[in-house]
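> Dropping the sequence and predicted coords here.
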Amino acid sequence: MAKILIVEDDLLLHKMYRKKFEVAGFVVDAAYDGEEAIGKMKTFAPDIVLLDVMMPKLNGIQVLEKAQADSTLRHIPVIVLTNLGGAIDAQTALKKGAVSYMVKSDFTPSEVVAKVQEFLSTRKVG
């Protein structure tokens, strides 16, 4: 089974995404701020990370920067899932190491799960 780390500070959204991924067969762990995300990336060793941008302590861009600077983390693919829909935000996230950038309002939770499954299917994970 593939392991996903959901990094989302909104508890309601986190619970919704967690449920969808668990039903789809994922092993799920959670982080609620950027600092916790870095720690969980090290201890949980996810196959993929779903990362919000606007969070306390470290924002999603800072998490991407720290992950890319750490040789033990930079191989973990990160999909940014955020409310920020600007092209500059997407370009920044992709430049900092995200493999994809999704705006929450553009995708249902089921579509997010499908996108993650599609990405992982090309990487032989799980």
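Looks like it came in fine. Since this is a predicted model, take the numbers as computed values, not measurements.
> Please count neighbours and contacts with C-alpha atoms only from this point.
Noted.
> residues contacting Asp33?
Each residue near Asp33 by Cα atoms under 8 Å, 6 or more residues apart in numbering is listed here: 7-9, 55-59.
> Do a quick rundown of the helices in this protein.
Assigned by DSSP state H, the chain shows helices spanning 11-23, 34-44, 60-69, 87-95, 109-121.
> and the gap between Pro46 and Ala90?
Noted for Pro46: a distance of 23 Å to Ala90, by Cα to Cα, to the nearest Å.
> Make TSV from the contacts of Asp33 and add neighbour count to it.
Converted to TSV, these look like this (neighbours: other Cα atoms under 10 Å):
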residue	neighbour count
Val7	26
Glu8	27
Asp9	19
Met55	18
Pro56	13
Lys57	13
Leu58	18
Asn59	16
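> The structure to be compared is supplied as follows:
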Amino acid sequence: MADKEKILIIEDDFFIRELYERQFTKEGYIVLVAEDGPTGLVMASQELPQLILLDIMLPKLNGLDLLRTLKSKDETKGIPVILLTNLGQESVIKEGFELGAESYLIKSAYTPSQIIEEIKNFLENRG
């Protein structure tokens, strides 16, 4: 990785946020974190990360509404978003993809190290 890529993690659970922030930093990424939807929106617009990891169940502005807003703004619509959530209902997954998510990872279906690998592979293989 020539330049350090910037990842924005929008997650309200402190322990999950801390875990992924620490792991991605260890992998050499610049990691930004937000604990709610409005803060995540501001950070995405100001920092323009290479990837956003987005939870759905967020305070103040849920992840699907935030995704809709991100994809409607010129400055953020090109940022890839991966939904990282515990919501596994087919209708929610479908809505996430329709709104423009690149991928949908259910937290409980993966170990943290598997999620880190998925994200690394995504960043390395995007074209």
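Yep, it's here. What you are looking at is a predicted structure, and each value in this text was computed from that prediction instead of being measured.
> Just the TM-score for the two chains, thanks.
Between these two chains, after superposing, the TM-score reads 0.95 (TM-score structural alignment, normalised by the length of the first structure); 124 aligned residues with a Cα RMSD of 0.9 Å.
> Show me the contacts of Asp33 of the first structure that map onto strands.
Among those, DSSP state E puts Val7 in strands.
> Now flag whichever of the contacts of Asp33 of the first structure is closest to His75 of the first structure.
Of all those, His75 of the first structure sits closest to Val7, with 17.2 Å by Cα to Cα.
> which residues does that closest one contact?
Residues counted as contacts of Val7 of the first structure (Cα under 8 Å, 6+ apart) are 14, 30-34, 37, 49-52.
> One more pass at 10 Å, please.
14, 29-34, 36-38, 40, 49-53, 55, 60, 80-81 (Cα atoms under 10 Å, 6 or more residues apart in numbering).
> Equivalent analysis for Gln46 of the second structure, please.
Going by Cα under 10 Å, 6+ apart, Gln46 of the second structure touches 40, 75-76.
> Which members of those residues are classed as buried?
Neighbour-count burial (16 or more other Cα atoms under 10 Å) applied to the contacts of Gln46 of the second structure gives 40, 76.
> Which single one of the contacts of Gln46 of the second structure is nearest to Lys107 of the second structure?
Nearest to Lys107 of the second structure among the contacts of Gln46 of the second structure is Gly40, at 19.4 Å by Cα to Cα.
> Which part of the first structure matches stretch 88-101 of the second structure?
Structural correspondence for stretch 88-101 of the second structure: residues 85-98 of the first structure, per TM-score structural alignment.
> So which residues make contact with that stretch?
49-51, 53, 60-68, 74-80, 82, 84, 99-106.
> Among those residues, name the buried ones.
If we count by 16+ other Cα under 10 Å, the contacts of stretch 85-98 of the first structure have these buried: 49-51, 53, 60-68, 76-80, 82, 84, 100-104.
> tell me the contacts of the spatially closest residue to Leu84 of the first structure that is not a sequence neighbour?
Closest residue in space to Leu84 of the first structure, ignoring its immediate chain neighbours: Val103 at 6.5 Å, by Cα to Cα, 6 or more residues apart in numbering. When the contact criterion is Cα under 10 Å, 6+ apart, the partners of Val103 of the first structure are 52, 80-86, 90, 112.
> My read is that Ile6 of the first structure contacts Phe26, right?
No: at 11.2 Å, Ile6 of the first structure does not count as touching Phe26 under the criterion of Cα atoms under 10 Å.
> of the two, who's got more company?
For Ile6 of the first structure versus Phe26, neighbours defined as other Cα atoms under 10 Å are more numerous around Ile6 (26 against 19).
> Would you mind finding the match for the more buried one in the second structure?
Ile6 of the first structure maps onto Ile9 in the second structure, by TM-score structural alignment.
> Quick check: that match touching Thr85?
No: using Cα under 10 Å, Ile9 of the second structure is not in contact with Thr85; the gap is 11.8 Å.
> and for those two, which residues touch both?
Common neighbours of Ile9 of the second structure and Thr85 (criterion: Cα under 10 Å, 6+ apart): 53-55.
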